[in-house]
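Enquirer: The following block contains a protein sequence and its predicted model.
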Amino acid sequence: MAAAINLSGKNYLITGAASGIGLATARLFKRHGATLVLWDFNAEALEQTTQELQCHFKVVDVAQSDAVEAGFAEAISQVGKLDGVIHSAGILRTGSFESLDITTHRRTIEIDLFGAVAVAYAALPHLKQARGSLIFLGSGSAFWGTAEFNSYGAAKAGVLNLAQALRTELAGTGVHIGVVNPLFVGSPMLDETNRQAKYIRRFGIVHIPEQVAEAILKGLDKRRFMIWPSPVLKTRGMYWATHHLHFAAPLLMRLLWR
């Protein structure tokens, strides 16, 4: 059980830590005894979070690789080593592909995909030393191209592919790679504009951030690759259907989008 997991003496860096899943994960890890380094792009919200949790913090845009590298160097100077990195930073803007401007598409890919690449690239030398964990925040939209989640889903599919590649490349190094795969999470990212997407209006909110944080903690403890937040049947069911019923997935997704 998560209640028995002890993170005392361990150090974790969490990106996107000022709200949503990142904030819920930071609070949960703190309760379990972890020492934290928190990153976010929102300076005001991050300062409030760090006042609450009394931990190290840095304002970082994860799409800026130089800032990410500098952030890891600072984190190591503060805590000595990193036992894990939870990469939760991301943005979402739903809408039909043509309704979103090219700047929005570009920024989504930069933050959600290149941000994951930049964080992984900077984190791995430190995680190899500690035989630590790197957990990415994936998405159910990575399993199959999801209407109105076009660039976001493409970025998250890239994150899943990146994690799969790293899992193979790093076998035998002691580094644990994981991907947590939620569906629709009731967090500030899912604002009123994003909630207008047809899939969200049909299915509603599936998870709260605390459920995803609990799944991350358990996945970290068990060193799992695919991490499923509660309710598990919905998330794993979507993955199973799109992978094992591949021939039917396009029709299924069109029917659900009506």
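Expert: Everything's here; your move.

Enquirer: hey, let's count contacts and neighbours off CA atoms from now on
Expert: Fine.

Enquirer: so I135 sits in a strand?
Expert: Yes. Counting by DSSP: H, G, I helix; E, B strand; the rest coil, I135 is found in a strand.

Enquirer: do you know how far it is from L53?
Expert: 21 Å (CA to CA, to the nearest Å).

Enquirer: just H87 next, same as before
Expert: Taking CA to CA, one finds H87 at 18 Å from L53.

Enquirer: Looking at these two, which is more packed in?
Expert: The neighbour comparison of H87 against L53 (other CA atoms under 10 Å) goes to H87, with 25 against 16.

Enquirer: The more buried one contacts A116, correct?
Expert: Yes. With contacts counted by CA atoms under 8 Å, H87 reaches A116, the gap being 7.1 Å.

Enquirer: how about the strands of this protein, start to end?
Expert: With DSSP state E as the criterion, the chain has strands at 11-15, 35-40, 56-59, 84-87, 133-137, 176-180, 226-227.

Enquirer: Make CSV from those and add distance to G219 to it.
Expert: Formatted as CSV, those follow (distance: least, CA to CA, whole Å):
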stretch, distance to G219
strand 11-15, 14
strand 35-40, 18
strand 56-59, 24
strand 84-87, 11
strand 133-137, 9
strand 176-180, 7
strand 226-227, 6
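
Enquirer: So for S99, which of these sits nearest?
Expert: Judged by CA to CA, the one of the strands of the chain that comes nearest to S99 is strand 133-137, at 25.9 Å.

Enquirer: got another, please set it beside the one above:
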Amino acid sequence: MTEHRKTALITGATGGIGSALAECLASDYHLILAGRDGAKLADLAERFPEARVLALHLDQPASLADAVHGIDRLDALIHNAGVVDLATVEAASLDEWQRTLTINLVAPAELTRLLLPALRAARGHVLFVNSGAGLTANPGWGSYAASKFGLRALADALRGEEAPHGVRVTTVYPGRTATDMQRKVRNQEGGEFVAEAYIRPDSVASTIRAALLLPRDAHLTDLTVRPGS
């Protein structure tokens, strides 16, 4: 009998942590690499010829059902995609709130719901790449932190609901990581982007891999990763 090869779907696979995850997990899983930018997805397809690339528009959750139709077994669903726009509660627009909450929270909830049968079939693992902002909300971070607090609540509820089905759920809270998103954040904060001061994306990816590949008798539920000295 041919041994089942594990499959992992990574959202935000064209970004810093997502790309590092693809590198880190390529030898362990058949990869489904999801993103929204066609040119970047084409580049991923060249870098990972054995992977499947998948266009997902997380700002349109109603479109996700068609996009993931046919995935009937999934060992790992890694929610890595996200957006951030810093603004005070006074200054943040309705559109900014709706976009942030839709992409960072509503879409992961809907994607998880759609893929639960495939995850249950594999006794798989859902992993949410959260943020330090999912633990503490600072001034100017209201909409982003709200989306990440919500993501934490989603993970906690899902963990209890899916335990009878053998589905594990982990949340990882990375600190500031040397990615293009962090570069954007530092620009919005009016500060300098110094890559050496932050966590490398491959370090976050290695942490995620360790959580995913734990034996079945262990379950890492929450992991906080901070820049080293």
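Expert: That came through, no problem. Note that the coordinates shown come from a computational prediction; the quantities given were computed from them, not determined experimentally.

Enquirer: Residue in structure 2 paired with F29 of structure 1?
Expert: Using TM-score structural alignment, the partner of F29 of structure 1 in structure 2 is L25.

Enquirer: need the contact list for the closest residue to its match other than its chain neighbours.
Expert: Among residues not flanking L25 of structure 2 along the chain, R209 sits closest, at 6.9 Å (CA to CA, 6 or more residues apart in numbering). Residues in contact with R209 of structure 2 (CA atoms under 8 Å, 6 or more residues apart in numbering) are 21, 24-25.

Enquirer: what do H87 and A116 of structure 1 both touch?
Expert: F136.

Enquirer: Do a quick rundown of the helices in structure 1.
Expert: Secondary structure of structure 1 (DSSP state H): helices at 20-31, 43-53, 65-79, 102-109, 115-130, 150-169, 198-203, 209-222, 232-244, 249-257.

Enquirer: TSV please, covering these and showing distance to N181 of structure 1.
Expert: Below are those laid out as TSV (distance: least, CA to CA, whole Å):
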stretch	distance to N181 of structure 1
helix 20-31	12
helix 43-53	24
helix 65-79	24
helix 102-109	18
helix 115-130	15
helix 150-169	9
helix 198-203	16
helix 209-222	9
helix 232-244	7
helix 249-257	18
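
Enquirer: V179 of structure 1 is nearest to which of those?
Expert: helix 150-169 (7.0 Å).

Enquirer: Would you mind giving the residues in structure 2 matched to the closest one?
Expert: The aligned range for helix 150-169 of structure 1 is 142-161, by TM-score structural alignment.

Enquirer: what's the mean gap between that stretch and the aligned bit of structure 1?
Expert: Comparison of stretch 142-161 of structure 2 with structure 1 after fitting gives an average deviation of 0.6 Å (mean CA distance after the TM-score superposition for structure 1).

Enquirer: Now that stretch: buried residues?
Expert: Residues of stretch 142-161 of structure 2 classed as buried under the neighbour-count rule (16 or more other CA atoms under 10 Å) are 142-152, 154-156, 158-159.

Enquirer: And the contacts of that stretch?
Expert: 83-89, 92, 96-97, 100-101, 104-105, 109, 128, 130-131, 133-138, 167-171.

Enquirer: if I pick the spatially most central residue of structure 2, what's in contact with it?
Expert: Residue closest to the average C-alpha location in structure 2 (CA atoms, centre = their mean): N80, at 1.6 Å. Shown in contact with N80 of structure 2 (CA under 8 Å, 6+ apart): 10-13, 17-18, 128-130.

Enquirer: Of those residues, which are reproduced in structure 1?
Expert: When you map the contacts of N80 of structure 2 onto structure 1 and apply both residues aligned by TM-score structural alignment, their matches' CA atoms under 8 Å, the shared contacts are 10-13, 17-18, 128-129.

Enquirer: are any of these buried, and which?
Expert: 10-13, 17-18, 128-129.

Enquirer: For R209 of structure 2, what is the corresponding residue in structure 1?
Expert: Checking TM-score structural alignment: R209 of structure 2 goes with L217.

Enquirer: and what of T177 of structure 2?
Expert: Match for T177 of structure 2 (TM-score structural alignment): V185.

Enquirer: Report how many residues lie close to its match.
Expert: Neighbours around V185 of structure 1, by other CA under 10 Å: 21.
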